[in-house]
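>>> 3D, please:
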Amino acid sequence: MSLAELAYLNGELTELHSAMVSIDDRAFLFGDGIYEVVRSYDRRLFGLDGHIDRLVRSAAAIELKLPVDAVGFKELVRTVYKKSEITDALVYIQVSRGAEPRNHLFSLDLKPAVLITVRHLPDYLFSDHMDPLTAITVPDGRWDMCHIKSTSLLANILAKHKAREAGVDEAIFVRRNGLVTEAYASNVFIVQEETVLTHPADNRILGGITRGFVLDLCAKQDLRTVEREFSRDELLSAGEVFVTNSVYEIRPVVRVDGQQIGDGQPGRVTGMLLQAYRALTADQ
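Prediction:
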């Protein structure tokens, strides 16, 4: 029998379907909250320190006082995850500013609401194959604080919807000046003649935890990396394109806006990095 999926909400641990959030919760009313998603491998939470450290930075950026410090939060997540007994899971962590009658101005003494859910990893994520993706580019009209992992994700939702309408997998944001930032839920890398490029981790993108691991792996593989802005034209002419996030790791992109990338197959550098990343997840 499948192990129960769990929810921790403000100190109470229940089965997932039993958890209920207040209709006055500010994350529900305003998107006034922050979140993280952690993947576990064989009962080990991968990259938890990086995720919680980023959660702390996001909280500070929106002036949300967390109920516990980073060390306490990591221990809480580990405790909730262990209760689930799920071997390979997705652990969702959300902190809302709290619940009170709707008002743009929040009370300074409002108690944050903490939600942690543990769900089974979807079946499609167990594949050992480097399934290629197709993508479109979409205008990047988001705010200038994308380094905050906010629950307010309407622009990302609409970008993914446009990808679905176009019959592709991914949506890649491009600013008015023609520069690529990131995809709707992942960071974007391109490979130009053995050099791996990605957008700098500034306020235009969310600096992904997997992005950081990939840059470290590039150094270990003696691959040159450059963190700089690059254009849509450079994206389309790249030898390889891949995207990264904590859920689906590293995925090659073989077609963008109907144009083939490289030879139309997952590239050598992408495959090498995916193999190294999976070895890393197995070791930790």
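>>> switch to C-alpha atoms for all contacts and neighbour counts from now on
Fine.
>>> and the contacts of the strand or helix carrying Ala282?
Under the criterion of DSSP states H and E, Ala282 resides in helix 268-283. Here helix 268-283 makes contact (Cα atoms under 8 Å, 6 or more residues apart in numbering) with 41, 46, 130, 191, 194, 213-214, 217-218, 240-242, 249-252.
>>> can you select the buried ones from the residues you listed in PyMOL?
Only the buried entries of those go into this PyMOL selection, using 16 or more other Cα atoms under 10 Å:
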select buried, resi 41+46+191+214+217+218+240+241+242+249+250+251+252
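>>> the contacts of helix 268-283: which two are farthest apart?
Greatest spacing in those, by Cα to Cα: Tyr41 and Glu194 (30.2 Å).
>>> and the closest residue to Ala61 other than its chain neighbours, how many residues sit next to it?
Nearest non-adjacent residue to Ala61, counting by Cα to Cα, 6 or more residues apart in numbering: Ile148, 7.1 Å away. Burial of Ile148 is recorded as 23 neighbouring residues (other Cα atoms under 10 Å).
>>> second chain to compare with the first, below:
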Amino acid sequence: MASAPETPIAFVRGQFVPRDTATIPLMDRGFLFGDGVYEVTAVIERRFVDNGPHLDRLDRSLREIGIANPYDRAEWIGIECELMRRNALDNGLIYIQVTRGVAERDFLFPPDLAPSVVLFAQNRRVQHNPLIEKGAAVITLPDQRWARCDIKSTSLLAQVLAKRAAAQANANEVWMTRDGHITEGASSTAFIVTPDGRLVTRTLSPAILPGVTRRTIMRIADQAGLALAERPFTRDEALGAAEAFYTSASTIAIPVTRIDGRPVANGRPGPVFRSLYDQYMQHVLENPQDF
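This is a model prediction of the structure:
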């Protein structure tokens, strides 16, 4: 097994370079306007997790903002695999960021810009988060994001401020609210389990990101015979739930045991969460990689 390099390696505008010396042009529209999208795939025991759906979502986000996908599926996978090899990445995350490209600062842009592509890796054992065992604290805040949350935009200022508010409240995540209902987490999909055992998460719409881990968890739940409901739910309903949890590529799934300082049920991770998490890990480790 290769050892990780002293300086992590990134893929920046067509070249593999040390991350510490990587540069992006000043006039890149991603820097100037947040004019770009991103994607993240987990790596567990040298396996990409749900990589095909993540690349599908990247393609969709690019189409929605009018950027031509600079690589085909095989080329993306080749870059990811080489980045994993160069960083000796056994467990962690691979981030992809694509911006519209480089041009003089103007809200309008030339039609022939070449997109800028950046990939980098983070070493992290996402499957060994201590919150899996003890549970997370969540606070609720008004959802101040833009109207197209279904696009995985690099413009994340609202989420940055929400995460800072959570940290200041000694919480782990924010569940954002709009029109009296939970939309999603600052970087996750929100789930509850009702007292009668039904798994509930919000219906897909421009108000939320179509979570890839959300989709896999729901498929596992359906195969296990768990009743599913896609609909909005309120903060009060979450506080009265039998269980709550959130999902994302960078955390897999995390049980929520407190909301706004109040316990959810008995204040401990519940059996539905544990079963879904264990089945998800089994799915990752026993099935071929999904490219």
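>>> can you give me the TM-score here?
Once superposed, the chains reach a TM-score of 0.95 (TM-score structural alignment, normalised by the length of the first structure), with 282 aligned residues with a Cα RMSD of 1.6 Å.
>>> in the second structure, which residues correspond to the helix holding Ala282 of the first structure?
Aligned by TM-score structural alignment, helix 268-283 of the first structure falls on residues 271-286 of the second structure.
>>> just give me the mean distance for that stretch relative to the first structure.
Superposed on the first structure, stretch 271-286 of the second structure shows a mean distance to its aligned partners of 0.9 Å (mean Cα distance after the TM-score superposition for the first structure).
>>> quick one: buried residues of that stretch?
Within stretch 271-286 of the second structure, the residues scored as buried using 16+ other Cα under 10 Å are 272-274, 276-277, 279-280, 284.
>>> on that earlier part again, how far does the helix holding Ala282 of the first structure sit from its chain's centre?
18 Å (Cα atoms, centre = their mean, to the nearest Å).
>>> which parts of the stretch 151-291 of the second structure are strands?
Here the stretch 151-291 of the second structure has its strands, by DSSP state E, counting those that start in this stretch, at 173-178, 181-185, 189-193, 199-201, 228-230, 243-248, 252-259, 262-263.
>>> repeat for the stretch 1-150 of the second structure
Ranges of strands in the stretch 1-150 of the second structure, per DSSP E, counting those that start in this stretch, are 9-12, 15-18, 36-44, 47-48, 92-99, 116-123, 136-142.
>>> so which of these gets nearest Glu64 of the second structure?
strand 36-44 (10.0 Å).
>>> ok, back up a step: from Arg54 of the first structure, how far off is the residue nearest to Ala61 of the first structure?
Relative to Arg54 of the first structure, Ile148 of the first structure is positioned 8 Å away (Cα to Cα, to the nearest Å).
>>> ok, now Leu9 of the first structure?
21 Å.
>>> ok, the two, which is more surrounded?
A side-by-side neighbour count of Leu9 of the first structure and Arg54, using other Cα under 10 Å, places Arg54 first with 23 against 18.
>>> can you tell me what the more buried one aligns to in the second structure?
Here Arg54 of the first structure is matched to Arg57 in the second structure, going by TM-score structural alignment.
>>> repeat for Ser231 of the first structure
In the second structure, the residue paired with Ser231 of the first structure is Thr234, using TM-score structural alignment.
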